[in-house]
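Undergrad: My questions concern the predicted model and sequence given below.
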Amino acid sequence: MDQQQILDLYEWEPGVCFRHPGDGEVPTTHVETIRPAAGGIQDVRACRDCVLAMEATRATAAQREGLTYAPGELRRRT
């Protein structure tokens, strides 16, 4: 699967990437919802570059552990 096919597995909308907040609004996808100790709910969003990096990390971990890698599953089910 090429990079664009992986990116196409996600829904994209303008947002701020958790790793690159200085870039301002860019196309992002929701990857997690956290509940900080101070209260409230915070959505964590990632840009295309970060999604590809996280997917590469997942693929490497799956290979190392002898598991089947399936892209498109970054978002935690909460």
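TA: Great, that's in hand.
Undergrad: CA only for contacts and neighbour counts going forward, please
TA: OK.
Undergrad: Please, where are all the helices along the protein?
TA: Listed in chain order, the helices of the chain (DSSP state H) span 3-7, 48-65.
Undergrad: So which elements touch the longest one?
TA: With contacts defined as 3 or more Cα pairs under 8 Å, 6 or more residues apart in numbering; DSSP states H and E, the secondary structure elements packing on helix 48-65 are helix 3-7.
Undergrad: Give me the distance between the two termini of stretch 38-52.
TA: 31 Å (Cα to Cα, to the nearest Å).
Undergrad: same question, stretch 37-48
TA: Using Cα to Cα, the end-to-end distance of stretch 37-48 comes to 28 Å.
Undergrad: From Arg77, how far off is the residue lying closest to Val44 once chain neighbours are set aside?
TA: Distance criterion Cα to Cα, 6 or more residues apart in numbering; nearest residue to Val44, sequence neighbours excluded, is Glu32 at 5.1 Å. Counting by Cα to Cα, the separation of Glu32 from Arg77 is 8 Å.
Undergrad: then this one, side by side with the first:
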Amino acid sequence: MNQQQILALYEWRTGICFRHPGLGEVPTAVVGVIHPPAEGEHEVRACQNCVVAIEDMRREEAARAGFEYVPGQLGNCPG
């Protein structure tokens, strides 16, 4: 699967990338959710370059662990 196909698996919205806040508002996708004490739920968003990089890390880890890699699952993991 190429980068554009992976990016197409996500819903994109203008936001701030957690790894590159200095870029300002850019297209981002949800890659996680945090639950700070007494602050409710906050989405962790990443830019396109970071989504591709995180997906690459997931693919490599799946290969090392002998698991099937399924792209497009960032932000859907419990906990």
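TA: Good, I have the coordinates. For clarity, every value in this text was computed on a predicted model and none was experimentally measured.
Undergrad: TM-score for these two?
TA: The pair, once superposed, lands on a TM-score of 0.91 when counted by TM-score structural alignment, normalised by the length of the first structure; 78 aligned residues with a Cα RMSD of 1.3 Å.
Undergrad: picking up where we left off before, which one of Glu32 and Arg77 of the first structure has more residues nearby?
TA: Glu32 (15 against 8; other Cα atoms under 10 Å).
Undergrad: contacting residues around the more buried one?
TA: Contacts for Glu32 of the first structure were tallied using Cα atoms under 8 Å, 6 or more residues apart in numbering; they are Asp43, Val44, Arg45, Arg75, Arg76.
Undergrad: one step back: of the helices of the first structure, which is nearest Pro27 of the first structure?
TA: Among the helices of the first structure, helix 48-65 comes nearest to Pro27 of the first structure, with 7.2 Å by Cα to Cα.
Undergrad: Check the mean deviation of that closest one from the second structure.
TA: Helix 48-65 of the first structure differs from its equivalent in the second structure by a mean of 0.3 Å after superposition (mean Cα distance after the TM-score superposition for the first structure).
Undergrad: okay, which residue is most central for the second structure?
TA: Val31 (3.1 Å; Cα atoms, centre = their mean).
Undergrad: hey, which strand is longest across the first structure?
TA: strand 25-34 (DSSP state E).
Undergrad: ok now that strand, how far from the chain's centre?
TA: Averaging C-alpha positions (Cα atoms, centre = their mean, to the nearest Å) puts strand 25-34 of the first structure 7 Å from its chain's average.
Undergrad: Now do that strand and helix 48-65, the angle between them.
TA: Relative orientation of strand 25-34 of the first structure versus helix 48-65 (axes from the mean of the first three to the mean of the last three Cα atoms, to 10 degrees): 50 degrees.
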